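Novice: Fold the following and give me the result.
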Amino acid sequence: MTTTTAEATIADARERIDALDDRIIGLIQERMAVSTVVQETRIASGGRRVNLSREMEILGRYRDALGKPGTGLAMTLLELCRGRI
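Specialist: Next up, the predicted model:
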């Protein structure tokens, strides 16, 4: 592979990564909005802001799909969506 071809391949791949990152950020923002609805509804009906058993399910799903780093990713996502507990 020539240097020019490699540079073009890398540039194309980086564009795809940037587009994927934009989509991921949009999905996270959408998840945050949906989570707010869940929290507000739970609180309004007399429940707690956080459902720890549900969070454990989410942590397990990410760990199963992505391995140990998935747990950290899920923790960050949960913190973004519900704030620190």
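Novice: going forward, measure contacts between C-alpha atoms and count neighbours the same way
Specialist: Will do.
Novice: Residue 12 and residue 19, how far apart?
Specialist: 11 Å (Cα to Cα, to the nearest Å).
Novice: now residue 26
Specialist: Residue 26 sits 11 Å away from residue 19, going by Cα to Cα.
Novice: Same check on residue 13?
Specialist: 10 Å.
Novice: for residue 57, same thing?
Specialist: 29 Å.
Novice: go on, residue 75?
Specialist: Taking Cα to Cα, one finds residue 75 at 24 Å from residue 19.
Novice: run this one through as well so I can compare:
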Amino acid sequence: MLKIKWYVESLWALVWVLGINKNFKVDEPVGDDLIQMVPDVRKTQNFTTLKAKTLILNEKEIYQQADFYYRVHWYCVDTRLKGGKLQ
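Specialist: Purely as a prediction, here's the structure:
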């Protein structure tokens, strides 16, 4: 089950990078509207609508967000390994 969660979170990040999802924040869960943002491949929907909505963010913005998430993740892991509590 854990793998499914990471797939969903990865897809959430991808639609942010593509400029479709404007609400990608560390303290908020994956939005309930994610399913409407991507084509349903089981129904063989094409990607024309997705391509039309796509506006890839610039590299600096992507890098800064990725760096921030890695730092938050490392803080959580480091705190857990040291037996501390998250603040």
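Novice: quick one: TM-score?
Specialist: The TM-score (TM-score structural alignment, normalised by the length of the first structure) is 0.31; 33 aligned residues with a Cα RMSD of 2.4 Å.
Novice: Residue 75 and residue 19 of the first structure: which is more packed in?
Specialist: Taking neighbours as other Cα atoms under 10 Å, residue 75 of the first structure and residue 19 compare with residue 75 leading, 17 against 12.
Novice: where along the second structure do the helices fall?
Specialist: With DSSP state H as the definition, the second structure shows helices at residue ranges 2-17, 34-37, 48-53, 59-81.
Novice: again, but for the first structure
Specialist: Ranges of helices in the first structure, per DSSP H, are 3-44, 52-66, 68-82.
Novice: With respect to burial, which of those scores highest?
Specialist: helix 68-82 (a mean of 16; mean count of other Cα atoms under 10 Å).
Novice: How about residues contacting that helix?
Specialist: Identification of contacts with helix 68-82 of the first structure by Cα atoms under 8 Å, 6 or more residues apart in numbering yields 28, 31-33, 35-36, 39, 50, 55, 58-60, 62-64.
Novice: any idea which residue sits dead centre in the first structure?
Specialist: By Cα atoms, centre = their mean, the first structure has its centre lying nearest to residue 77, at 4.7 Å.
Novice: any idea how far that one lies from residue 4 of the first structure?
Specialist: Residue 77 of the first structure is 39 Å from residue 4 of the first structure, by Cα to Cα.
Novice: try residue 17 of the first structure
Specialist: Taking Cα to Cα, one finds residue 17 of the first structure at 20 Å from residue 4 of the first structure.
Novice: what about residue 16 of the first structure, distance to residue 28 of the first structure?
Specialist: Residue 16 of the first structure is 18 Å from residue 28 of the first structure, by Cα to Cα.
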